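# Sequence plus predicted model, see below.
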Amino acid sequence: MPVSLVILAAGQGTRMNSDLPKVLHQVAAAPLLHHAMQAGLSLDPEKLVVVTGHGAEAVAKAARAYDARCDTVMQAEQLGTGHAVAQAMPLLAGMAGDCFVLYGDTPFIRPETLEAMLAARARHAVVVLGFEARDPGRYGRLIAEGEALQRIVEFKDATDEERAITLCNSGVICADTAVLADLVSAIGNSNAAGEYYLTDIVEIARKRGLSAGVVICDEAETLGVNTRAQLAEAEAAFQARARAEALDNGVTLTAPETVFFALDTHVGRDAIIGPNVIFGPGVTIESGAEILAFCHLTGCHVSRGATVGPFARLRPGAELAEDVHVGNFVEIKNAILDEGVKVGHLTYLGDADVGEHTNIGAGTVTCNYDGVNKHRTKIGKRAFIGSDTMLVAPVTVGDGAMTGSGSVITENVPAEAVALGRAKQVTKPGLAPKLFDMYKAAKAKRQKDQA
C-alpha cells in the first residue's frame, strides 16, 4: 500500500530567539527537519510534501538537499496545523494509500512507531500517536477508551478534569489520504485561539461514523524543540541513543560520553573510537578501524585496519584505504590515500592522490591553492616524501621516488628519482663565538641606553 508524507515545517519558533527558522536548527550536525524526514522516509513514501512558512526559501532548500524528490508548499498565514495540512492536500490529490502528518521540530519518532501506526490503520480510519506524559503541561489531551480514541482536546479548551489526563497528543496522525483531505476540509476555527486544529479531525471522523484509534509511544520520541534549552536536551537525547546503538552494534567506545555522532554517521563492528572524537556529517568508519582521541571527522571514509589520530582532522573528500595511518596533528582534505600509506604527524594533504605504501614525512604540505584555483598533487606508490617537503601543485611524484627533507618541489619527479629543492648549506668554521659576542655586546648597549 503506498504511503504519502506531509511534514509541517512552517513555524517561526519565536522562543528560539533566532533569525533561523526553527526546523533548521541542528541536532547531531543536521537540521531538525532532516531528522523528521529520515524517520518518514523509512516508510519509502511515494510522495513527500514539506509545508514551509517562516524562512520558506531556506527550509525548502534544506528539504530538497536531503531528498530532491520532495515537494514544498508555503503556508503564507500561520492559521494552525489544520490549515497547514490543507495547503499540502492539493499536491496529494489522487494519491492512493495512507498519509502521515509529521512535524519538522519533532526529531525522534522511530520508524518502528510509524509502522505500528500503519498496522493500526487496519482497525481505524484515523490513527493518532499519543504518549503518557510525566508532566502533561500544555499538551493536548487524548480522550480514549482503550485503543479507541474519542476526541482530542487542546489545553486551552480543556476542562480541569480533562487537564488531569496524562495521555497526550504528539500531533502525528495517519489516515487514508483521501479521507484525510476530506476531514481537513471540514475543520473550523471556533476555538479559543481562532485556529484550525488538525486534531479536530478525530471528532469530525467519529461524527461521520469513522473510527479513530491511538498508538502509544515512549515520551522521548515525541520531544519537540521550541527553545534553546530543548535543543540542548534533544542533542543530549540523540547522542545517548547513538552511543547506545553503537555499543550494541559492536563498536568500542572507550569514553562514550565524550563521543559525538552526526545523524548519518556509520561505524562498523569492531571499530574502536577513542575519547573526545567528534563526527560531522557524512562519515563512514569501516569495521576494524581505530579513531584515537581528540579527532574531528567530516565527510570522509576510513577503511578497515586504518588508524587516525590522536589530534587529527579529516575533512570532506578524505578517503583512507585499508591499513592507512594518519597520525597526530595531520589534516587530510579531498585526498585519496591508498593502502598502507603512512602520514605520521604535522602534515597537510589537500587535493592529493597518494599511492600505496608511501611514507609522508613530518611537516609535509601539499600547496594546493594559488589564491584563485585549487590544484592537485599526485604521489605514486612506495614513494618517500622527506620531512618538511613543500609540494607546490600541480605536481607529480612518481612511483618509488624520494624528496629530500626541506625541499620545495615545483616540478614533476620521475619514478625512482631523488629530488632536492633547497638552498645549499654554507658552513663558517669558528664564527659562532664571534656572533654570540657581537649579539651580547649589542644587547648590553641597548640595556645601557634604556637605563
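Received the coordinates, thanks.

# contacts and neighbour counts: CA atoms only from here.
Will do.

# neighbours of G421, just the number please.
Using other CA atoms under 10 Å, the number of residues around G421 comes to 16.

# Please compare the first structure with the one that follows:
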Amino acid sequence: MNNLAAVILAAGKGTRMKSNIVKVMHPLGGLPMVSWPVNTVREAGASRIVLVTGHQSEKVQDFFEGQTDVRFAVQEEQLGTGHAVACALPALLGFSGMVLILCGDVPLISTATLEAMVRQHRSRHAVITVLTADFAQPNGYGRIVKDGDGFIKRIVEEKDATDAERRITEINSGIYCVESDFLTVAIPNLKNDNAQREYYLTDIIKEAANLGLLCQAFPVADPAEVMGINDRAQLAEAGQLLRGRINKALMLAGTTLIDPLTTYIDQGVRIGRDTTIHPNVHISGDTEIGNNCLIEPSAVIKGCKIGNGVIIKTGSVMMDAVIHDDVAIGPMAHLRPGTELKEHVKIGNFVETKKIVMGEGSKASHLTYLGDAAIGTNVNIGCGTITCNYDGVKKHRTVIGDDVFVGSDVQFVAPVTIGRNSLIAAGTTVTRDVPPDSLAIARAPQVNKEGWKLKKK
C-alpha cells in the first residue's frame, strides 16, 4: 500500500519504568517493545515508517539499522505529541497519502485492526480517523467529544476536561489515521495554551472539525489492543497477552502445549507439527524446531536449529546449537554455542558441550565435558570424560575418529587425535595421538598390600 506511511512516537524516557533503559527498548516477547508497532504498521502496508526518538536515540536507531523502510527523527525536547509529529514531518517530505500515527509503547495493536481502520478511513473519505475504545473507568485518558451526527468535534485531555467531559467513557487510544496534506498544514498551527504547556496532537481534530472536515471514530473491538505500557507491571501484563497470542497461533498450526499459561515462547520461534512442549519451557531467539519433537519440563532453548523427532529432556539448557534428527538430549544437559549433533546422537544427564561436532550414532551418556572437539560416528564417550581444551593461554582441539570406545574417567589433553576404532582404557590421560585400531592406557599400576588393614588395627 504505497499511499500509507506511519509515524511512531518513541522519544519519551519512561520514568515510571524505574530503569536505566529507555522504555521502548525494554524486551517484550523476545523483541524491544517498540518493535511491535513497527512490525504491525509494516504488515498493515506502510511503505515509509518514521520513528521519532529522543532519550537514548542511538540505542533505538542501532536496533533498526539495516531496516530500509524505517527513517528516524529526533525530538530533542519532549514538548508534546504534536511537537513529536512536527519533528517527523521532514522525513515525510514527498509523501502523499494516509499517515498512521502510533505510540511506541502500545505494542498490542493488531495488523487486522489497523487494516480495518485504514479501510474505513478511505471508504468514508475522512481526513482524520481516531482509534477509540470504551472504558468503564477512563481515568487518565483523553475523552472523545462528538457532535449530534456522531462525528468527532474534539479530543479533550483529562486535565483540561470539564466534569461532564470526564464522564465520557469513549477514550482516545492515541492511534490515528490522517491525510498527509492536512497533517502538514495543521501541525505547524498547533498552540501550547493548555494545562501542560505542550503541543497536543489532538488539537488537529478541533481544527479539522472547525473547517467542516470529516473526523470519525473507529472503535476497537478488543480494548486490550490499545493498552499502553508505563511501568513494569503493565509490561508483564502485556507480555502475558502477547505470549497468549503466540501460543495460540502455534497450537492452531499443530503444536501441542501441555499448559500454554506456563509455556514461554518468543515471537519468531518456529515449531513444527506434532511437537509436544511441557510446562515451564522457555524458547527464544532465532529458534526452529521440527516435527514430532518432545520437549520436557523446564528446558531452556535459545537460538537453536532442531530437527525432527528430537527429545529434549527435563532441565536441559541449549544455546546456538544445531541438532539433527532423532537426537536425545538430557536430562540436565548443557549445550553451549557451536554444538552440532548429527542424527541419532545421545547426550545424557550432566553432559556439557561447546564448539563440537558429534557424528551420527555417537553418545555421551553422563557426567562429561566435550569442548572444541570433532567426534566421529558411533563413538562411545564414557562417564567422566573431559576434553582438556585450554592450556591457560590458548584453546586446542580434540579429534576422535569413528567407532572409538572411550572408557570412564578419561582426559584428552588437547591438541590430540584419536584414530578410528581405537579403545581408550578407563582412567587414561591421553597426551599423545593414538593410532587407529589401538588400545591406549595410561595409568599407574595397581599395588595390593596384603595385610595392610590388619596392621592398621
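Yep, that arrived. Just so it is clear, the model here is predicted, and its values are computed rather than measured.

# And the TM-score between them?
Superposed pair, TM-score by TM-score structural alignment, normalised by the length of the first structure: 0.88. Supporting alignment: 428 aligned residues with a CA RMSD of 2.3 Å.

# what residues are up against the counterpart of G384 of the second structure in the first structure?
In the first structure, G384 of the second structure lines up with D388, judged by TM-score structural alignment. Going by CA atoms under 8 Å, 6 or more residues apart in numbering, D388 of the first structure touches G361, A362, G363, T364, V365, S405, G406, S407.

# name the element the second one belongs to?
Right, the one you point to is A362 of the first structure. Using DSSP states H and E, A362 of the first structure sits in no helix or strand.

# my read: it touches S387, true?
Yes - using CA atoms under 8 Å, A362 of the first structure is in contact with S387, at 4.6 Å.

# just the strands in the stretch 51-200 of the second structure please.
70-74, 98-103, 128-134, 143-146, 152-156, 170-179 (DSSP state E, counting those that start in this stretch).

# what about the ones you listed, which gets the closest to V118 of the second structure?
Among the strands of the stretch 51-200 of the second structure, the nearest to V118 of the second structure by CA to CA is strand 170-179 (6.9 Å).

# Run through the residues that contact K342 of the second structure.
Contacts of K342 of the second structure by CA under 8 Å, 6+ apart are I323, H324, D325, V327, V357, M358, G359, E360, G361.

# Determine whether the claim that N349 of the second structure is in a helix is correct.
No - N349 of the second structure is assigned strand when assessed by DSSP: H, G, I helix; E, B strand; the rest coil, not a helix.

# E450 of the second structure: neighbour count?
If we define neighbours as other CA under 10 Å, then E450 of the second structure has 8 of them.

# List the residues that contact it.
With CA under 8 Å, 6+ apart, E450 of the second structure has no contacts at all.

# sec struct for it, please.
coil.

# Equivalent analysis for L261 of the second structure, please.
Going by three-state DSSP, the state assigned to L261 of the second structure is helix.

# returning to what we had before: dump the strands of the stretch 51-200 of the second structure to TSV, plus mean neighbour count and distance to E340 of the second structure.
Formatted as TSV, those follow (neighbours: other CA atoms under 10 Å; distance: least, CA to CA, whole Å):
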stretch	mean neighbour count	distance to E340 of the second structure
strand 70-74	19	36
strand 98-103	24	42
strand 128-134	24	49
strand 143-146	21	57
strand 152-156	22	58
strand 170-179	23	47
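
# picking up where we left off before, which one of the contacts of D388 of the first structure sits in the busiest neighbourhood?
Counting neighbours by other CA under 10 Å, the top entry in those is T364, with 25 neighbours.

# Next, the contact list for that one, please.
Contacts of T364 of the first structure (CA under 8 Å, 6+ apart): L346, T347, Y348, L349, I385, G386, S387, D388, T389, M390, L391.

# Which residue of the second structure sits opposite A293 of the first structure in the alignment?
Aligned counterpart of A293 of the first structure in the second structure: P297 (TM-score structural alignment).

# from memory its match sits against V317, does it?
No - between P297 of the second structure and V317 there is no contact under CA under 8 Å: 11.3 Å.

# how deep is the nearest residue to M74 of the first structure once chain neighbours are set aside tucked in, by neighbour count?
Counting by CA to CA, 6 or more residues apart in numbering, the nearest residue to M74 of the first structure once its immediate chain neighbours are dropped is T52, at 4.7 Å. Other residues within reach of T52 of the first structure, judged by other CA under 10 Å, total 28.
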